[in-house]
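S.K.: Got a sequence here, can you model it:
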Amino acid sequence: MKHLYRFFVDRPYKPQFLIANQYEVKRVIGMGSYGITYLSKNKKTRERCVVKQIRPSKLKNSNTSFYQVEAEILASLDHVRIPKLHDAFHFNGNQFLVMDYIEGVNLEDLLFDQYNRFNELESLEFLKGLIDIVAYLHMHEISHGDLRIPNVMVKNAQLYVIDFGLAVSLKNKSDQETLELIQKDLYDLGDFLLFLLYSSYEPTSRKDRPWTEELSIHPATEHFIKQLLQIETGFKSIYQVRDHLNKTISTIPNHKTST
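M.R.: Here you go, the predicted model:
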């Protein structure tokens, strides 16, 4: 019954529908657990934007304060690789956020639909761009909380981080809570790096093996990933991660050819 209820209640707006007499829906670009996102056109500015609607089924019985948190966090940030918040409003009993549209490809599609391949050095260099954005967030006391490959966009070889629905302000958090939230982001970076490395992996056996046996990578890279995943003594800050990554890259043969 719950799924049937959601099917009828959470139907997205159709193309050409005008939200709040200003945002014309072009198409749905995402259907998440809590939100529906639309590529839209701002009729006043004539520019494309992303309109994010909280799922109507979540409005009745759920705590929707996370949408307010997301709006406040986005409004506090000013980074060229993070979409800016332009509006937050209610319309027809629903809640909406409006932000920049990043015209690119998310990394999930890049890997699994377009079959892009990254070797070890390319994967490490690619991670540097994401670390720079995470460093900005942590410097401003924000944990993203969801650094998965669908939430990283690639445009003109530049990375962008989107979807701050699970982001958390570290202000007024205890030292232990802050460390745990930071390490969650760092763990996600390790997982992210594994996705990149596996893009060029060619299985030689049907037998499932751990990544440490399947991937042929430099010992320094393996050690770096283990620290991110807290298999070995973990990092405590994104700055430690950045320093260790640079040292790791310097150990990879021919690392200067990628710069």
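S.K.: drop to CA atoms for contacts and neighbour counts, all remaining ones
M.R.: OK.
S.K.: what does the helix or strand where L186 lies contact?
M.R.: Applying DSSP states H and E as the criterion places L186 in helix 175-198. Contacts of helix 175-198 from elsewhere in the structure, counted by Cα atoms under 8 Å, 6 or more residues apart in numbering, are 111, 117-120, 123-124, 127, 138, 143-149, 170, 215, 225-226, 228-230, 234-238.
S.K.: Also this sequence, please, to line up against the first:
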Amino acid sequence: MDKIEPFNLGRYKILEELGRGAMGVVYKGLDTGLDRVVAVKTINIHRGAVQLSEDEINKTFMREAQIAGKLSHPNIAAIYDIGVDQGIHFFVMEYVEGATLEDLILKGNKLSLIQKLRVIGSAARTLHYAHMRGVVHRDIKPANMLIIKNKEPKIMDFGVAKLASGNIMDRSDAENIFGTPSYMSPEQIKGEQIDHRTDIFSLGVSAYELLAGRKPFEGKSLQKLLQSIVFEEAEMLSYLDSSLPKDVDSIIMMALKKNQDERFGFASQMADAIDLMIDKLESPKGLPKVIAFEKQRVIQALKRNYLFFADFTDEEILEISKLSSRENFKEGHVIFEEGDRGDKIYVIIEGKVRITQRHGQPDEIELTVLKEGDCFGEMAVIDNSPRSATATVLEGPLTAMSINEIVMRITRPELCVKLYKNLASIISEKLRKTDNIMKELIDKLSKLVGS
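M.R.: As a prediction, the model looks like this:
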């Protein structure tokens, strides 16, 4: 961060420079009205709009700001405000502590393979959220992804994204191409029609760089770099690093296909492929699966003791057990933390789990204690949201059956529907209990107020 002489943009006091790029400068600032730290990004809007009048520029800026404001996702930097002051257009965003993915790559990142894949998968799922709302980022790159404390990516600069159709700044000339050259898709370079699959290509380039420590396409000049992106194939990742599984090659290389139609159709498909890869890597060969137990005994025990399995047939429970892993945790072990990405549900076979929540406060609040037969972690799996609480082994060793969300979704349709129906029933029951607790609290408060 570079120290600067403080100045003001509207009600925002600019404190220091955080970074700069072709599209503008990002500053750390103070919202003097609400007394909170924010990030302020000035936009060099004239660089990409030299053929537009001042009025067109302002209208475009307002429209793009409105697009960004529609996106509300934990992995997207939130837009608080927009403004124009002293002829400077700027966005005001949430201030997030963390290093960019670019910083981590340049410093020889210490992330494990699993952590790297989680970052890529989470970024892909976040892009899918934006794409389903008609927003294409167009400039996905490591510098636009912050890695926050729980190793989750926070995608920035959706404020300069363009709607998937009908924008007046869509030019084919080189001067007005949007994007950073090394991460641009072939169709961006050629000035062709682009869609959400452009972001998939750019994410593929970013993922390749994260995994290999170098970019897939290089050139000694801008022209040679662009030719490489359009015409040359990237080297296989496993050729550069023999420790990388072959499956990683197939995922990243599919994202890097020159032809849009040959890439993943949706970013969620890329995320699913990565999640399956992670599930495979996280299942050590020595870890016994639930199916390793004597089949009939396990099936009857599950149906008898666990409400979740009560209405499944023996054949269905056997199939579920094949999709599941048996996991063992020591007493005091944190299974997942508040804010972590949720991709597994757990059914307790033996032991107890304490569920707590901070919700931004310094002290933890105990929400409940779960015992044998209880299910937890289902809410984050249902809506792909970050974990809303922390799960810690209270009495151990704990034995639990874990099922990965992506594995649930790719199983046969009839079983998939039944699994999600049962999860919905569990969530509904928990909500009813919460509602009853709230009613009791309201009654107590009413009596206190009335006395």
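S.K.: circling back to that earlier point, okay, and which of the contacts of helix 175-198 of structure 1 map to strands?
M.R.: Members of the contacts of helix 175-198 of structure 1 lying in strands (criterion: DSSP state E): S143.
S.K.: Buried only: go through the contacts of helix 175-198 of structure 1 for me.
M.R.: 111, 117-118, 120, 123-124, 127, 138, 143-149, 170, 215, 225-226, 228-230, 234-235, 238 (16 or more other Cα atoms under 10 Å).
S.K.: hang on, the earlier thing: tell me which residues of the helix holding L186 of structure 1 are tucked away?
M.R.: 178, 181-198.
S.K.: In contact with the counterpart of V152 of structure 1 in structure 2, which residues?
M.R.: Matched across to structure 2, V152 of structure 1 falls on M145, judged by TM-score structural alignment. Counting by Cα under 8 Å, 6+ apart, M145 of structure 2 makes contact with 100-102, 153-156.
S.K.: Which of the residues you listed ranks first by neighbour count?
M.R.: Of all these, the most densely surrounded is P153 (28 neighbours; neighbours counted as other Cα atoms under 10 Å).
S.K.: Nearest spatial neighbour of the residue nearest the centre of structure 1, chain-adjacent residues omitted?
M.R.: Most central in structure 1 under Cα atoms, centre = their mean is N151, positioned 2.8 Å from the mean C-alpha point. Leaving out its chain neighbours, the residue that sits closest to N151 of structure 1 by Cα to Cα, 6 or more residues apart in numbering is I162, at 5.2 Å.
S.K.: can you tell me how far the counterpart of the one you found in structure 2 sits from F91 of structure 2?
M.R.: Here I162 of structure 1 is matched to M156 in structure 2, going by TM-score structural alignment. Using Cα to Cα, to the nearest Å, one obtains 11 Å as the distance from M156 of structure 2 to F91 of structure 2.
S.K.: How about L127 of structure 2?
M.R.: 20 Å.
S.K.: more crowded one of those two?
M.R.: More neighbours surround L127 than the other of L127 of structure 2 and F91, with 27 against 22 (other Cα under 10 Å).
S.K.: Go ahead and confirm the more buried one touches M270.
M.R.: No. Counting by Cα atoms under 8 Å, M270 is not a contact partner of L127 of structure 2; they are 10.6 Å apart.
S.K.: burial of A78 of structure 2, as a residue count?
M.R.: 24.
S.K.: still on that earlier bit, the closest residue in space to the match of V152 of structure 1 that isn't next to it in sequence: what's it in contact with?
M.R.: Excluding its sequence neighbours, the residue lying closest to M145 of structure 2 (Cα to Cα, 6+ apart) is I155, at 4.6 Å. Taking Cα under 8 Å, 6+ apart, we find I155 of structure 2 in contact with 75-77, 123, 144-146.
S.K.: Which position in structure 2 pairs with I82 of structure 1?
M.R.: So, by TM-score structural alignment, I82 of structure 1 is matched to I76.
S.K.: Provide a list of residues in contact with the match of I162 of structure 1.
M.R.: 76-77, 144-146.
S.K.: Output these as JSON lines; include the columns distance to F376 of structure 2 and secondary structure.
M.R.: Output for these, formatted as JSON lines (distance: Cα to Cα, whole Å; DSSP: H, G, I helix; E, B strand; the rest coil):
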{"residue": "I76", "distance to F376 of structure 2": "26", "secondary structure": "strand"}
{"residue": "A77", "distance to F376 of structure 2": "29", "secondary structure": "coil"}
{"residue": "N144", "distance to F376 of structure 2": "34", "secondary structure": "helix"}
{"residue": "M145", "distance to F376 of structure 2": "30", "secondary structure": "strand"}
{"residue": "L146", "distance to F376 of structure 2": "29", "secondary structure": "strand"}
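S.K.: related to what we said a few turns ago, does the match of I82 of structure 1 really touch A124, like I thought?
M.R.: No. Contact criterion Cα under 8 Å: I76 of structure 2 and A124 do not qualify, at 11.9 Å.
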